[in-house]
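**Q** here is the input, now give the coordinates:
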Amino acid sequence: MIKARTAKFQIGQIVRHRIFSFRGVVFDIDPEFNNTEEWWLSIPEDVRPRKDQPFYHLFAENAESEYIAYVSEQNLLPDNSGEPIRHSQVAETFIRDRTGGYRPRNSTLN
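**A** Modelled structure (predicted):
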């Protein structure tokens, strides 16, 4: 029997990485790992996440740059700083809401 998992974070939610110094806004969610084996094996074994958990696509940023990140649920925490995300694609995809998070501009985002 397959155990169904509910994602802890939502589309438009701002999150931060538990270990590394970056944060981002969720724009897509995979119910479990859905990237290449090569990508997964490139992560050092001592910090490699389990595959049987949600993985999140983020418009991410750190102090130096903006990029797309693919992060396991176990490595994310909510970001309650209230600071907006500066990633250039955020404004194309989301509208900032009153709570400090984001909501999709296009209702076809899940």
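**Q** please make it C-alpha for all contacts and neighbour counts, starting now.
**A** OK.
**Q** okay, now T93: neighbour count?
**A** Residues contacting T93 under the criterion other Cα atoms under 10 Å number 15.
**Q** let's see this one next, to set against the first:
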Amino acid sequence: MVATPKFGIGQIIHHRKFDYRGVIVDVDAEYSGSEEWYELMARSRPPKDAPWYHVLVDGGMHSTYVAERHLETDPTGKQVEHPALGEFFDRFEDGRYIMRRRH
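**A** Model (predicted):
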């Protein structure tokens, strides 16, 4: 059985372990990366059968792929700074980003 994601696209999160903020741009119901990446990067061995998130990192130029168990809701209510925000979102409203409309 696939778990229901706790977070959604446009939501601002905080990474518990590495103490960074970011915004979710995509959600995978379960891990969808390579076995090589998991072995190298996912050292705490988070479950593969739980949701994973694609996150633009606040103040950075990069994105990350994060297991749900490492995330929590960001309490600051502040926007995220990232050069790729405009590729995914139109605006920031009520504490979250609103996805761009596809034409």
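**Q** okay, strands next: where are they in the first structure?
**A** Assigned by DSSP state E, the strands in the first structure fall at 14-17, 23-30, 55-61, 66-72, 76-78, 94-96, 102-104.
**Q** with the second structure overlaid, how far apart is the fifth one on average?
**A** The one in question is strand 76-78 of the first structure. Strand 76-78 of the first structure, aligned to the second structure and superposed, deviates on average by 0.5 Å (mean Cα distance after the TM-score superposition for the first structure).
**Q** show where that strand falls in the second structure, residue numbers please.
**A** Strand 76-78 of the first structure lines up with residues 71-73 of the second structure when matched by TM-score structural alignment.
**Q** do the longest one as well
**A** Counting by TM-score structural alignment, strand 23-30 of the first structure falls onto residues 21-28 of the second structure.
**Q** show residues contacting the matching stretch.
**A** The contact list for stretch 21-28 of the second structure, computed with Cα atoms under 8 Å, 6 or more residues apart in numbering, reads 5, 7-15, 51-58, 74, 80, 88, 97.
**Q** weed out the non-buried ones from those residues.
**A** Buried by 16 or more other Cα atoms under 10 Å: 7, 9-15, 51-58, 74, 80, 88, 97, out of these.
**Q** pull the number of nearby residues for K48 of the second structure.
**A** Quick note: K48 of the second structure (other Cα under 10 Å) scores 14 neighbours.
**Q** quick one: contacts for the counterpart of it in the first structure?
**A** Taking TM-score structural alignment, the alignment pairs K48 of the second structure with K51 from the first structure. Neighbour list for K51 of the first structure: E32, F33 [criterion: Cα under 8 Å, 6+ apart].
**Q** now with 10 Å, please.
**A** Contacts for K51 of the first structure (Cα atoms under 10 Å, 6 or more residues apart in numbering) come out as P31, E32, F33, N34, N35, W40, S72.
**Q** any figure for the gap between V55 of the second structure and G95 of the second structure?
**A** V55 of the second structure is 16 Å from G95 of the second structure, where distance means Cα to Cα, to the nearest Å.
**Q** oops, could you answer that again for F88 of the second structure instead?
**A** Using Cα to Cα, F88 of the second structure is found at 16 Å from G95 of the second structure.
**Q** also A29 of the second structure?
**A** A29 of the second structure is 24 Å from G95 of the second structure, by Cα to Cα.
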